[in-house]
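fold the following, please.
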Amino acid sequence: MDPNFLIDEKAESRVYIGNLDLRITEAALIKMFTPYGKILSEEFLWHTRGPKRGEPRGFAFIQFSTKEEAKLAKEKMHGRLACGRPLVVRLASEKYVDEAAQDSSTALGEAKKAGLTGSTLGQTSRSAKIAAIKNKLRALEEGGPSVKKQKQADSDSCKDSLDHSQDKG
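All right, here's what the predicted structure looks like:
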């Protein structure tokens, strides 16, 4: 059997989970993703040095037994709110470069619409970021709890929301 096949298969059955609230624990993460397949391993990343040493880095990886399970987890969990934050879930084998290229082409399109050319083109990424933030805020206002309620939430309410997040899937 080709050893490269095993590496590719393993990468395709591994998911990246980002934008994790710092209150989410490894156990909670495993509990959230268990309904989508057999979890072979979980890699929760921590700061290893500096002032944040020992604190979570806000992302993790989960290895499922098959790529189908990983794809299902991605479909069901990407964008789902956990402790008031939308999760970013993608296959680990997916290239971040593809997303960056899409973002830059979107920003370029916005620049053309706004009539930005030459030296102002460098600021397109800034305007694209602002647009993305506005869209995110709009989405949170439509579907998520208010910011005031979110600030009042403690780790217990975060835990409760994690427990109930599976009920909606």
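
all contacts plus neighbour counts: C-alpha atoms, from now on.
Noted.

mind listing the strands for the chain?
With DSSP state E as the criterion, the chain has strands at 14-18, 39-46, 56-64, 81-82, 85-86, 88-91.

surely V88 touches K76?
No: between V88 and K76 there is no contact under Cα atoms under 8 Å: 11.1 Å.

and the two? Which one has more around it.
V88 (18 against 15; other Cα atoms under 10 Å).

quick one more, to check against the first:
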Amino acid sequence: MAMDPNGLDSEKSASRLYVGNLDFRISESDVIKMFSPYGKIIAEDFLLHTRGPKRGEPRGYAFVQYTTKEEAQLAKEKMNGKLVRGRPVVVHLASEKGFLDSGTSQRVLKNKKLAGGSGNNSTQIDRAAKISAIKNKLKSLENEGCSTKRPRLKTDALESTGKQSDKKL
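Presented below is the predicted three-dimensional model:
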């Protein structure tokens, strides 16, 4: 079996889901109840804070492992974007690294609701637009001759030589 960079074999990684944007009142058993209709769950990691003032409280996300990738895919399709206690749950394959940024996940959910589709095209367009905006900004800064050095003023030059200016300010 092939190993992925995380040390999980490819079959396990294809059947492991990330479940995010969970309400903090949701318990580990709630997550299992929500996801068990879609297949046999063989592992579940419900993450809690391990230190600090929130120690022992839920972190708002979990991982659910199914026996097959088909079960995981079905759960992803059925649960992603579903409102649970007033919050849209974010569900994707744990191996999909591009979605680990919660801001990206929220934007995909918003675009999915607005467009009524999967949100994949809008994510690619958003990313391309951001890259283009950054390139344009860099180009404009280069054209303005922006540098990291502060321009020297006459008073700076006089102070560095130790001479006093005759002019009174």
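
where does the TM-score land?
Between these two chains, after superposing, the TM-score reads 0.60 (TM-score structural alignment, normalised by the length of structure 1); 116 aligned residues with a Cα RMSD of 3.0 Å.

on that earlier part again, so which of the strands of structure 1 comes closest to N4 of structure 1?
strand 14-18 (15.6 Å; Cα to Cα).

what about that closest one, how far off from structure 2?
By mean Cα distance after the TM-score superposition for structure 1, the fitted strand 14-18 of structure 1 averages 0.3 Å away from its aligned residues in structure 2.

equivalent range in structure 2 for that strand?
The alignment of strand 14-18 of structure 1 onto structure 2 (TM-score structural alignment) spans residues 16-20.

what packs against the top helix by length along structure 2?
With DSSP state H setting the assignment, residue counts place helix 120-143 as the longest helix in structure 2. Applying 3 or more Cα pairs under 8 Å, 6 or more residues apart in numbering; DSSP states H and E, we find helix 120-143 of structure 2 packed against helix 102-115.

list the buried residues of the helix it packs on.
105-106, 108-109, 111-112 (16 or more other Cα atoms under 10 Å).

which strands and helices sit next to that helix?
Packing contacts for helix 102-115 of structure 2, counted by 3+ Cα pairs under 8 Å, 6+ apart, involve strand 90-93, helix 120-143.

so how far is L45 of structure 1 from R53 of structure 1?
Distance, R53 of structure 1 to L45 of structure 1, using Cα to Cα, to the nearest Å: 11 Å.

could you count how many residues lie near the equivalent of A70 of structure 1 over in structure 2?
If you follow A70 of structure 1 across to structure 2 using TM-score structural alignment, you land on A72. The local packing of A72 of structure 2 (other Cα under 10 Å) involves 26 other residues.

show the contacting residues for the nearest residue to A72 of structure 2 once chain neighbours are set aside.
Taking Cα to Cα, 6 or more residues apart in numbering, and ignoring the residues beside it in sequence, A72 of structure 2 has S15 as its nearest neighbour in space, at 5.0 Å. Shown in contact with S15 of structure 2 (Cα atoms under 8 Å, 6 or more residues apart in numbering): 65-73, 93.

and stretch 94-102 of structure 2, what's buried?
94-95, 99.

contacts for it?
13-14, 16-18, 63, 92, 105.

against V64 of structure 2, how distant is the residue nearest to A72 of structure 2?
Remark: distance between S15 of structure 2 and V64 of structure 2 (Cα to Cα) = 8 Å.

and L22 of structure 2, by the same measure?
Per Cα to Cα, L22 of structure 2 is found 13 Å from V64 of structure 2.
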